[in-house]
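In: take a look and give me a structure for this.
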Amino acid sequence: MTTSDLELTSYTGVPTTDLPLKAKDFTSDQEVRWCPGCGDYVILATVRSFLPELGLRRENLMFVSGIGCAARFPYYLDAYGLHSIHGRAPAIATGLAVTRPDLSVWVVTGDGDALSIGGNHLIHALRRNINVTILLFNNRIYGLTKGQYSPTSEVGKVTKSTPMGSVDHPFNTLSLALGAEATFAARALDSDRKGLTEVLRAAAAHRGASFVEILQDCPIFNDGSFDLLRKEGAEQRLIHLVHGQPIIFGNDGQFCVVRKGFGLAIAATADVAADDIVVHDAYTDDPEYAYALSRLSDQDLNHVVSGIFRSVNRTTYDDAVRAQLDLARERKPVGPDSLQQLLNGRETWTVGP
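Out: Next up is the predicted model:
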């Protein structure tokens, strides 16, 4: 990896504008139609407020969604958008990223859309390191289809499709993303406007597949799913990562993260030496460390890690494809009759009457 590679951002080569943009400039004329109290409203407002920072032309922003409540997102932004088909948003975004380097491509998806029917597309987009920013809204339920359990619903979850409680073991979404070798992986809470903006800013700047899980509330079919992370005592549960800082949390910093065997564990700060407390390094090329961080989060929300888990540089799939095409053109220049020659092939036949 060269120094110039490291200086690239996800929107390098995307046309910019000198016009001063504000959140209202990214607000479309469409009526926002989510249920009152839905966490999607906060995410939309945060994204609208953040986008002007990029300084990109609105016509060079592309938001691709699949199916679900989150998939309405492109309608509410005054930028280009594509409401695609169930689970296939990463595949469509891949085609756009490869063929249109002048676009900043974003994927908006939900836990059902991305992790069930779209699971295969998601992991391959991450594995290939496509230059897209993926926002996964996780409310641990199917909302649009009226309350069935999803791939992130906790064990025992009673829903319309699991009246006796779900027996499925849910995905740990960050573990899944890191297992697919995502070069950028992060988590934020919808109600944490500051934390969400910090994560979005870093994800947008990262050249490669940026995966951001956003924990959000569904007030109709899974109300209060993440209340333990919002109400009194949340400080004892939320482990917020800051690069270069010791991982300490709690009301008075009474808990910390230490190394234990091949992984990480939570300990009482008073019981360990200061040097034993893990200092977070989001830029280490050690995937095991980031994966171990993801395993500190549990489905019962006793502990949830948020912030940027990993941010490393690796050649993107779309950059590599375009470089390969340029090399092919150099080796065999394209002439005016090249297409016809390709269609004819090496041998031709004339079919008579």
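In: from here on, contacts and neighbour counts on C-alpha atoms
Out: OK.
In: identify the residues contacting stretch 114-126?
Out: Contact partners of stretch 114-126, identified using C-alpha atoms under 8 Å, 6 or more residues apart in numbering, comprise 86-88, 90-91, 94, 136, 150-151, 176-177, 180-183, 209-211.
In: following up with a second sequence; could you model it the same way so I can compare the two?
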Amino acid sequence: MATLQDFKNNVKPNWCPGCGDYAVQMALQKAAVQLGMKPYELALVCGIGCSGRLSGYIYAYGMHTTHGRALPFAQGLKIANPELNVIACGGDGDGMAIGMGHTFHAIRRNINLTYVLMDNHVYGLTKGQTSPRSDLGFKTKTTPTGNIETPVSTLEMALAAGVTFLAQGFSPQLQELTDLIVAAVKHPGFSLVNVFSPCVTFNKVNTYEWFKDKLVDVKDIAEYDNSDKGAVLNQVLEHEGLLTGLLHQNLKKPSYEELSGLSKNNQMQSVKKLAPEVFDKLVKNFY
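Out: Got it, this is the predicted structure:
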């Protein structure tokens, strides 16, 4: 059985000290171990931004794709090789901006993969600009007098698209986040795990303390029913999206693979394997 060490490599993350993404990386590694995966059974597909670096920091198959396009790559990978555990990763400036259309339609298709979305309410890699998740009045280099655009609600959008698994975590709550990712991967269909992952350098408003003061765990809400989509939406609206836990799960909707029959047809089995000497020759071109 694989251990946590098996999912580590010798690449040192270059995130800022205190970045929430460190904990997301650890949660992904711990989840892979809990699920009994081996490194060759996991594929991480990432977009652009600080969060996009994750594919290079975990020892598994990794793809670093173009801005906002992690999900099209991830869906293609899962359809071609349904035996792989495919996890897409991105940030709010990736999946809720240029990638919004892909996010919506990936949810609607319900392909059996997981999307971990790291939400820091700002563009961090490009040194602090307003993102679609930035709050009204938020001041950045692109909005020096304050943001005047209403922020996108990731949770409301996902519910409107018909998401069958929706969870939200907070990066320092490592065990809960790990458990949510484990549950997401086990879910038979598309699963979205939104993670509040604070940017300590370019967002001095939505800090760790800010989230700690405002977040409400759905376990603490009396008679919370995550199978009732309408009731879940009402709770999301009432708490302005500041909830953590497994928010919604629908086990009745069949996955894309079930409806299409693709789960019974592994495209990779028909691919002719390269002879070792040919593979070595090709790989040598890159080092």
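In: and the TM-score between them?
Out: Remark: TM-score between the superposed chains equals 0.87 [TM-score structural alignment, normalised by the length of the second structure]; 263 aligned residues with a C-alpha RMSD of 1.7 Å.
In: among the contacts of stretch 114-126 of the first structure, which lie within helices?
Out: Mapping the contacts of stretch 114-126 of the first structure onto helices (DSSP state H) picks out 90-91, 94, 176-177.
In: so which of these is the most crowded?
Out: residue 90 (31 neighbours; other C-alpha atoms under 10 Å).
In: residues contacting that residue?
Out: Contacts of residue 90 of the first structure were listed using C-alpha under 8 Å, 6+ apart, and they are 107, 121-122, 125.
In: now those residues as TSV including secondary structure, distance to residue 161 of the first structure and neighbour count?
Out: Listed next are the contacts of residue 90 of the first structure as TSV, based on DSSP: H, G, I helix; E, B strand; the rest coil; distance: C-alpha to C-alpha, whole Å; neighbours: other C-alpha atoms under 10 Å:
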residue	secondary structure	distance to residue 161 of the first structure	neighbour count
107	strand	28	27
121	helix	25	19
122	helix	25	24
125	helix	30	23
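In: farthest pair in the residues you listed?
Out: Largest separation among the contacts of residue 90 of the first structure by C-alpha to C-alpha: 107 and 121, giving 11.8 Å.
In: hang on, residue 73 of the first structure packs against residue 62?
Out: No: the pair residue 73 of the first structure and residue 62 fails to qualify as a contact (C-alpha atoms under 8 Å) at a distance of 11.5 Å.
In: quick one, what contacts residue 128 of the second structure?
Out: With contact set as C-alpha under 8 Å, 6+ apart, residue 128 of the second structure has these partners: 122, 140-141, 202-203.
In: give me the buried subset of those.
Out: Neighbour counting over the contacts of residue 128 of the second structure (16 or more other C-alpha atoms under 10 Å) leaves 122, 140, 202-203 as the buried ones.
In: any idea what residue 103 of the second structure aligns with in the first structure?
Out: Counting by TM-score structural alignment, residue 103 of the second structure lines up with residue 122 in the first structure.
In: sorry, that was for residue 201 of the second structure
Out: With TM-score structural alignment as the criterion, residue 201 of the second structure matches residue 220.
In: for its match, grab the count of nearby residues.
Out: Around residue 220 of the first structure there are 14 residues (other C-alpha under 10 Å).
In: next one: it from residue 314 of the first structure, what distance?
Out: Counting by C-alpha to C-alpha, to the nearest Å, the gap from residue 220 of the first structure to residue 314 of the first structure is 41 Å.
In: quick revisit: need the buried ones among the contacts of residue 128 of the second structure in JSON lines with distance to residue 243 of the second structure, can you?
Out: Compiled in JSON lines, those are given as follows (distance: C-alpha to C-alpha, whole Å):
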{"residue": "122", "distance to residue 243 of the second structure": "19"}
{"residue": "140", "distance to residue 243 of the second structure": "26"}
{"residue": "202", "distance to residue 243 of the second structure": "23"}
{"residue": "203", "distance to residue 243 of the second structure": "20"}
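In: give me the subset of these lying in helices.
Out: Using DSSP H, none of these sit in helices.
In: out of these, the closest to residue 48 of the second structure would be?
Out: For these, the nearest to residue 48 of the second structure is residue 122 (13.5 Å; C-alpha to C-alpha).
In: just give me the match in the first structure for the closest one.
Out: In the first structure, residue 122 of the second structure lands on residue 141 (TM-score structural alignment).
In: and for residue 82 of the second structure?
Out: Using TM-score structural alignment, residue 82 of the second structure lines up with residue 101 in the first structure.
In: check the secondary structure at that match for me.
Out: coil (DSSP: H, G, I helix; E, B strand; the rest coil).
In: now which residue in the first structure aligns to residue 17 of the second structure?
Out: In the first structure, residue 17 of the second structure lands on residue 36 (TM-score structural alignment).
In: you'd agree that match is in a helix?
Out: No: Residue 36 of the first structure is assigned coil when assessed by three-state DSSP, not a helix.
In: all strands of the stretch 201-350 of the first structure, in order?
Out: According to DSSP state E, counting those that start in this stretch, the stretch 201-350 of the first structure carries its strands in the segments 210-215, 238-240, 248-249, 255-260, 263-268, 304-311.
In: pick the most buried one from these.
Out: strand 210-215 (a mean of 27; mean count of other C-alpha atoms under 10 Å).
In: check contacts around residue 50 of the second structure.
Out: Per C-alpha under 8 Å, 6+ apart, neighbours of residue 50 of the second structure: 15, 91, 124-125.
In: please name the nearest non-neighbouring residue to the match of residue 17 of the second structure.
Out: The shortest distance from residue 36 of the first structure to any non-neighbouring residue, by C-alpha to C-alpha, 6 or more residues apart in numbering, is to residue 219 (7.7 Å).
In: surely that neighbour meets residue 34?
Out: No: Residue 219 of the first structure lies out of contact with residue 34 (C-alpha under 8 Å); the separation is 10.4 Å.
In: burial measure for residue 22 of the second structure, as a count.
Out: Counted with other C-alpha under 10 Å, residues neighbouring residue 22 of the second structure total 20.
In: list the helices and strands the host helix or strand of it packs on?
Out: Using DSSP states H and E, residue 22 of the second structure maps to helix 21-34. Packed against helix 21-34 of the second structure by the contact rule (3 or more C-alpha pairs under 8 Å, 6 or more residues apart in numbering; DSSP states H and E) you find helix 174-186.
In: so where is the helix it packs on in the first structure?
Out: Against the first structure, helix 174-186 of the second structure falls on residues 193-205 (TM-score structural alignment).
In: that stretch: how far from the chain's middle?
Out: Offset of stretch 193-205 of the first structure from its chain centre (C-alpha atoms, centre = their mean, to the nearest Å): 11 Å.
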